[in-house]
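Asker: Give me a model of this one.
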Amino acid sequence: MPVSAAYRPDPKFQALGPEFADPVRAADFPQTILRFRNDRAAATVGLDTLTDAEWIAHFGRFQPLPDNLDPPLAQRYHGHQFRVYNPELGDGRGFIFAQLREAGTDRLLDLGTKGSGQTPWSRSGDGRLTLKGGVREVLATAMLEALGVPSSRSFSLVETGEALVRGDEPSPTRSAVLTRLSHSHVRFGTFQRHAFFERGDRIGELTDHVIANYYPELKGANDRPVAMLQVVVERSARLAARWMAAGFVHGVLNTDNMSLTGESFDYGPYRFLPHSNPNFTAAYFDHAGLYAFGRQPEAVFWNLQQLAGCLSLTAETEPLVEALNGFGPAYRRELVAAMLDRLGVRSRGEEADAALVQSAFRALAEGGERLRWEPFFFDWFTGSEARALAGPRGALYAEPSFEEFRARLADYDPDRPERLADPWFARPEPEELLYDEIEAIWAAIAQADDWSAFHAKLAALEEARAAWGLPAQGVAGT
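Answerer: Here you go, the predicted model:
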C-alpha cells in the first residue's frame, strides 16, 4: 500500500445522505503534469510516501484513496453572492475527494478539489480551473500560512493539458486541477440551501454532523444550534482579525465562501495590501467596494447573520441574536492578539494593548504610500526600535507622526526575541506577495514554461514562515 502508517481514512460526509451531495467522477484529462506537491502537508495525513506516479494517479486521475470516498461527492449548497441570493449554486467544479484524520491532533480533514470537471451544479461552466488560478492559490495559501492566518492548504497542483477560454484573461489559457487540504468544506451556504426549502429537519441533521465531526466538545450542549453558532462566531472573528493583521483582501466574501470551521479558502481575485488603504478592493467587479479591505469584518458579520437565520428553524431567536452579539467583542479581542503576534511582543493588558494596536494602524495610515504594509511589521518585529530606525525606512519612522506608536511600543517586552536572530531578519526587505510579483511569476510560466520563480517564491515563503514562528491557526498551523 503506497500510504504510510499515519494514513487514517475516515469518510463521514456521505452519511448525511443524497440531499447534501451528489456522487460524481473527475474529468478524464488529456495530460497530468505534476507542478506542485505539498509534502509537509501530506506528512500530516500519511500521504507523503506516495511516489510522483502514485500522487498523479490520486490527484490527477483521482483514483480513490484506500478505504475512502468512492465516488467523490459534490456538495449541494446555496449562497448570497454580493448579497444577492442564488439558489443555483453547489460544487460546480470540485468535490470532496477524501476525508482523513490528521496525525497528532486526530482532527477530521478534507481533501477537496478545484477544477476537477463538471458536476450537476456546473450550470453553464466547464468545471475547469486555469493554471494561473491554481498558481495564484498555491502562492496565497503559502503566504497566509507564513502570516498565521487560518486557511486551507494547497496540497497538489496538476496541469491537465486543456486550452480554456475565459472572458476576463487572455485566452486560450492553460488548465489545471488543484487539491486543497481543509478542516471542513461545510459552508454557511450548505445550511442556506436547506433553510430555503424550509427543512428544519435537515438543518438539524447538518448541525449534528458539524458538532460530531468538528466541535465534539459541544455534544452535551443544551441548545446545540446556539452553541455551534457561538463557536462559529468566535472562529469567524478570529479569521477576520487575522486577515486584517495580514493586510489580506479575500475579494469574494460570499456566504458560500465561508466555512463552519473558520478557515478561509477558495482564493480567486485576492490581493495583499501594498499599503494601508481601507477602501482597497481585490475584485475588479466589486464596483461598490462591498468586500473592500476595511469592510471585511462587516462582511463576515453579515454572513454570520445569514447563518443564524438558517438556524432559527431549529432554535429560538433571542439566544441566536445573543450569540451574534458576541462577534464585536471577539473580533476586537482577536485583532489585538493578531497584531501583537505580528509585532512580536507580549501583552501588557487589555487597555494598553488596544491603545498600541490603534497607534499601529494610525502609523500605517500616516505612512500612506511611502510605507508598504508588510515591511512595517518586518521592521518593528519584537519591538526593536534600534533595528527599525537603522533600516531602509528609518527616516520615515523618525517623523513626528510615528512618535505615539514608538512610545507605546517601547513599553512592551519582546515575545521570543530569539527569533530575531534568524538570518531572515538580517535582510533589508521581507517577503511580500503583491500583484506585480504574482503576474511576473505567471508570465515566466506562460511565456517560457519557466517555473523557477514560482518554486523560489515558495521556498522563500517557507523561510519566512519558519522565521516568523507565528502561532498555529487552523489547518495552516499544523
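Asker: C-alpha only now, for contacts and for neighbours.
Answerer: OK.
Asker: which SS class is the residue lying closest to Leu178 once chain neighbours are set aside?
Answerer: Leaving aside its chain neighbours, Leu178 sits nearest to Leu157 (4.6 Å; criterion: C-alpha to C-alpha, 6 or more residues apart in numbering). With DSSP: H, G, I helix; E, B strand; the rest coil as the basis, Leu157 sits in strand.
Asker: Can you tell me whether I have it right that Ala308 is in a strand?
Answerer: No - counting by three-state DSSP, Ala308 is not found in a strand; it is helix.
Asker: count of residues packed around it?
Answerer: 24 (other C-alpha atoms under 10 Å).
Asker: repeat for Gln75
Answerer: 26.
Asker: Could you tell me how far the nearest residue to it once chain neighbours are set aside is located from Ala98?
Answerer: Closest residue to Gln75 apart from its sequence neighbours, by C-alpha to C-alpha, 6+ apart: Ala21 at 4.2 Å. Shown here: Ala21 relative to Ala98, a distance of 14 Å by C-alpha to C-alpha, to the nearest Å.
Asker: Spell out which residues are contacts of both of the two.
Answerer: Counting by C-alpha atoms under 8 Å, 6 or more residues apart in numbering, Ala21 and Ala98 have no contacts in common.
Asker: Compare neighbour counts for the two and give me the winner.
Answerer: Shown here are Ala21 and Ala98; by other C-alpha under 10 Å, Ala98 has more neighbours (26 against 22).
Asker: Does whichever strand or helix holds that one pack against any helices or strands, and if so which?
Answerer: Using DSSP states H and E, Ala98 maps to strand 96-101. Under the contact criterion of 3 or more C-alpha pairs under 8 Å, 6 or more residues apart in numbering; DSSP states H and E, strand 96-101 touches strand 73-75, strand 108-114.
Asker: and Leu181, helix, strand or coil?
Answerer: strand.
Asker: for it, what are its contacts?
Answerer: 41, 109-112, 152-155, 475.
Asker: Following up with a second sequence; could you model it the same way so I can compare the two?
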Amino acid sequence: MSLLSISMIDRRQMAEYLSGNKLLSGSQPAAMIYAGHQFGYFTSQLGDGRAVLLGQLNQWAFHAKGTGPTQYARGGDGRAVLRSSIREYLASEAMFNLGIETTRALSLVGSVMLPVRREAIETAAIVVRIAPIVAFIRMGTFELFSTRGQYDQVQQLADFVIKNMYGKTLTNKNRYNLLLIDIAQRTGNLVAYWQAYGFTHGVLNTDNMNVIGSTIDYGPFGFVETKLQGYVPNHSDDESRYAFDQQPTIAAWNLAKLRLALNSLIDLPKPIT
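Answerer: Down below sits the predicted model:
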C-alpha cells in the first residue's frame, strides 16, 4: 500500500486529485482482486472493476469508485453515475451518524463532459471513499487464495489484517482462531444494527462483506420503516436471497465460507455446509 503525501493543496488542486485527473505524491493506484460467492454460487476471480485504491494516509485508505475500467472490469465501462454516487454519499454519511460502522464518502465529483449509458444517458461521477485499509479486505479475498491452494498468501493476508486491526503483530498460537471469532462478532454487531434501523444491503455476496464488520459497497440498498418480511431493494434478486429478514442468516452463511477459507490456519470445528 502506497503512502500518500499531502501538504498544502488548494481547493482547485484537490478537485483535480479527487477526480482522478492528477495523482498525489506517492500514489500508486491499484485495483484489488478477490473471489466470492455471488447469490450462493462461487466465482473464482472477481475484483474492483471500476475502483482503485489511491493509497493510504495514516490509518485511512482512499478508495476511488468510477475511475474507469480496470483489469477486473469484465467488459464493463468502469464508470459510476452521479445518481447512484449521490445515493452512496448520502447513505454512508447517514449510516455513520446513526452509529453504524461504514466506509465514509470523502468527496463526490461529477463530469457533464463524460456521458455514461445506462437505461438512459447519465452523468459520470467519481466518489472517493475512506476507511481503514482492512475495510477493503473482503471475505472473498481470503476465498481467492484459499481456493487456489495459496495457503502462504492466506496466512500473509491474515497477519496483515491482524496487524492493521489491532495495531500490532500477534504471535500467540491461537491468533487465527481469535481473528475469526472477532470477525464473526463484528459482523453480528453490524447486521444487528442493520436490522434495528431497517437497512437492507441488497447484495450480500461474500465479496461485499469485509473482515472489519463495516458497511461497504452501497449498490441497490434500501431502508424499511417497519419490519417488512421479504423486502428486497435489488430488482436482480429474483429469489429474495438478500431480503431484509434474511440478512442475519446470509451473514452467518458467509462467515461459514470464511471459516472454510481459513481452514489451513485455524483449529475449530468445521461448519456444516
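Asker: follow-up on the earlier one: quick one, what contacts the counterpart of the residue nearest to Leu178 of the first structure in the second structure?
Answerer: When the second structure is aligned by TM-score structural alignment, Leu157 of the first structure is paired with Leu108. Contact analysis of Leu108 of the second structure by C-alpha under 8 Å, 6+ apart lists 18, 85-86, 89, 125-128.
Asker: ok, the residues you listed vs Pro248 of the second structure, which is closest?
Answerer: Tyr89 (25.1 Å; C-alpha to C-alpha).
Asker: matching residues in the first structure for the helix or strand hosting the closest one?
Answerer: Tyr89 of the second structure belongs to helix 82-97 when assigned by DSSP H and E. Using TM-score structural alignment, helix 82-97 of the second structure corresponds to residues 131-146 of the first structure.
Asker: correct me, but the residue nearest to Gln75 of the first structure touches Leu73?
Answerer: Yes - the criterion here is C-alpha atoms under 8 Å, and Ala21 of the first structure meets it with Leu73 at 5.7 Å.
Asker: What's the biggest helix in the second structure, counting residues?
Answerer: helix 175-197 (DSSP state H).
Asker: Need the residues that contact stretch 235-246 of the second structure.
Answerer: Counting by C-alpha under 8 Å, 6+ apart, 39, 195, 198-204, 228-233, 250 sit against stretch 235-246 of the second structure.
Asker: how far out from the middle of the chain is that stretch?
Answerer: Distance of stretch 235-246 of the second structure from the chain centroid (C-alpha atoms, centre = their mean, to the nearest Å) equals 19 Å.
Asker: so where is it in the first structure?
Answerer: Under TM-score structural alignment, the match for stretch 235-246 of the second structure is residues 284-295.
Asker: Flag every buried residue along stretch 118-130 of the second structure.
Answerer: 122-130 (16 or more other C-alpha atoms under 10 Å).
Asker: quick revisit: any idea how far the strand holding Ala98 of the first structure is from the chain center?
Answerer: 18 Å.
Asker: what does stretch 210-220 of the second structure give?
Answerer: Worked out by C-alpha atoms, centre = their mean, stretch 210-220 of the second structure lies 5 Å from the chain centre.
Asker: what do you get for stretch 329-347 of the first structure?
Answerer: With C-alpha atoms, centre = their mean, you get 19 Å for stretch 329-347 of the first structure.
Asker: For it, grab the matching residue range in the second structure.
Answerer: Under TM-score structural alignment, there's no match for stretch 329-347 of the first structure.
Asker: ok, back up a step: what's the residue nearest to Gln75 of the first structure in contact with, if anything?
Answerer: For Ala21 of the first structure, counting by C-alpha under 8 Å, 6+ apart, the contacting residues are 14, 73-76.
Asker: Put together CSV for these, with distance to Gly367 of the first structure on each row.
Answerer: Formatted as CSV, these follow (distance: C-alpha to C-alpha, whole Å):
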residue, distance to Gly367 of the first structure
Gln14, 52
Leu73, 49
Ala74, 47
Gln75, 45
Arg76, 46
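Asker: coming back round to it: what's the closest of the helices and strands packed on strand 96-101 of the first structure to Leu356 of the first structure?
Answerer: Here strand 108-114 is closest among those (C-alpha to C-alpha), at 36.9 Å.
Asker: So what angle separates the directions of the closest one and strand 96-101?
Answerer: 160 degrees (axes from the mean of the first three to the mean of the last three C-alpha atoms, to 10 degrees).
Asker: could you say what helices and strands strand 108-114 of the first structure packs with?
Answerer: strand 96-101, strand 173-182.
Asker: So which of those strands is nearest His194 of the first structure?
Answerer: Nearest of these (C-alpha to C-alpha): strand 96-101, 19.4 Å.
Asker: In the stretch 251-400 of the first structure, mark out all the strands, start to finish.
Answerer: 271-272 (DSSP state E, counting those that start in this stretch).
Asker: now the helices: where do they sit in it?
Answerer: 296-311, 317-324, 327-343, 350-367, 373-379, 385-390, 394-397 (DSSP state H, counting those that start in this stretch).
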